[in-house]
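Asker: heads up, no residue letters with this:
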């Protein structure tokens, strides 16, 4: 099975969800700032790679976990993926979970500062602070995805 966590730029919320899913981040506490900043792909994906899925790792059942930035074309990219999945007969083999709906204004502004304006240090810290505030929501999202694919949540 393939699970794709998507967000605007595959740099923040999708990375966080994928890290929780692959057990790189804890589910029983809010991670430290360094734990988030040091995640693969965190706040590093260039804008010209939006639309490119990035392999993040495997979960405890060997499912493949990806992150995907959709930019302003979220609906178009998701429709295209769903159409492809349908055409190839892969229904039930691929889950696409949009994580952008769980971010707050701190993550949005921080991402803009870091990725668009090049103000990496303040922007990155702002995204981490914002994600820590909604971290339990991300744990819950991943829990639901794992339950959907038959993984008992720890």
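Answerer: Perfect, thanks for sending it. Given the structure is predicted, the values throughout are model-derived calculations rather than measurements.
Asker: going forward, measure contacts between C-alpha atoms and count neighbours the same way
Answerer: Will do.
Asker: all helices of this structure, in order?
Answerer: Counting by DSSP state H, the chain has helices at residues 13-21, 33-37, 74-87, 105-111, 120-133, 135-148.
Asker: which residues does residue 10 contact?
Answerer: 41, 45, 50, 67-70 (C-alpha atoms under 8 Å, 6 or more residues apart in numbering).
Asker: now do 6 Å
Answerer: 67-69 (C-alpha atoms under 6 Å, 6 or more residues apart in numbering).
Asker: re earlier: the helices of the chain: which one's closest to residue 7?
Answerer: Checking those against residue 7 by C-alpha to C-alpha gives helix 13-21 as the closest, at 5.5 Å.
Asker: Take this one as well and set it beside the first:
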């Protein structure tokens, strides 16, 4: 398969895989397109604040973008080795199984503001969804501009790289 026909698999990941990753997938797929989000827009996003600990480690498919590239999210929990293991596994698949797609791992964690961290812990960690959800929404509204920029930068890096496996830390998008 030549480079022009190569598809990209985008995987947005963070600790829980349900907040900033869902925002990133929605921006990537143009479900949302503007920076300032209303509460209703946020709570209606696919998978936003809907995943639990049992969903950790599962690739969640969100759809294909306008170029046919696949968009997934992943809650990796606290494992420092998870992303390095996945990156190495993808290299293995490429070299031994003839996989031809480019895979992009984009970390959304740096864009998580404190309100979203606390709200996510209250909502998902303590199971107090009603209390935590309002903080999660405030946090999502606060970081939405950063997430949109992160997605645009992720696409730009993917388009400009010849690497088959790309790992993007996104430290410049700190909340």
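Answerer: Now that the structure is in, tell me what you want to look at. These figures come from a predicted structure and were not determined experimentally.
Asker: Got a TM-score for the pair?
Answerer: Comparison of the two superposed chains (TM-score structural alignment, normalised by the length of the first structure) gives a TM-score of 0.90, and 149 aligned residues with a C-alpha RMSD of 1.7 Å.
Asker: quick one on the thing from earlier: mind putting the helices of the first structure into CSV with distance to residue 99 of the first structure and mean neighbour count?
Answerer: Listed next are those as CSV, based on distance: least, C-alpha to C-alpha, whole Å; neighbours: other C-alpha atoms under 10 Å:
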stretch, distance to residue 99 of the first structure, mean neighbour count
helix 13-21, 6, 26
helix 33-37, 16, 16
helix 74-87, 11, 14
helix 105-111, 12, 21
helix 120-133, 11, 20
helix 135-148, 8, 17
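Asker: To which residue of the first structure is residue 132 of the second structure aligned?
Answerer: Here residue 132 of the second structure is matched to residue 123 in the first structure, going by TM-score structural alignment.
Asker: so that match makes contact with residue 108?
Answerer: No. Using C-alpha atoms under 6 Å, residue 123 of the first structure is not in contact with residue 108, being 9.4 Å away.
Asker: Let me know how buried residue 96 of the first structure is, in neighbour terms.
Answerer: Residue 96 of the first structure: 17 surrounding residues under other C-alpha atoms under 10 Å.
Asker: ok, now how distant is it from residue 75 of the first structure?
Answerer: 12 Å (C-alpha to C-alpha, to the nearest Å).
Asker: What of residue 141 of the first structure?
Answerer: Separation of residue 141 of the first structure from residue 75 of the first structure (C-alpha to C-alpha) stands at 20 Å.
Asker: With distance to residue 58 of the first structure as new columns, can the helices of the first structure be given to me in CSV?
Answerer: Putting the helices of the first structure into CSV (distance: least, C-alpha to C-alpha, whole Å) gives the following:
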stretch, distance to residue 58 of the first structure
helix 13-21, 9
helix 33-37, 18
helix 74-87, 20
helix 105-111, 26
helix 120-133, 22
helix 135-148, 12
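Asker: Nearest approach to residue 59 of the first structure belongs to which of those helices?
Answerer: That would be helix 13-21 among these, by C-alpha to C-alpha, at 6.5 Å.
Asker: Which part of the second structure matches the closest one?
Answerer: Mapping helix 13-21 of the first structure onto the second structure (TM-score structural alignment) gives residues 20-28.
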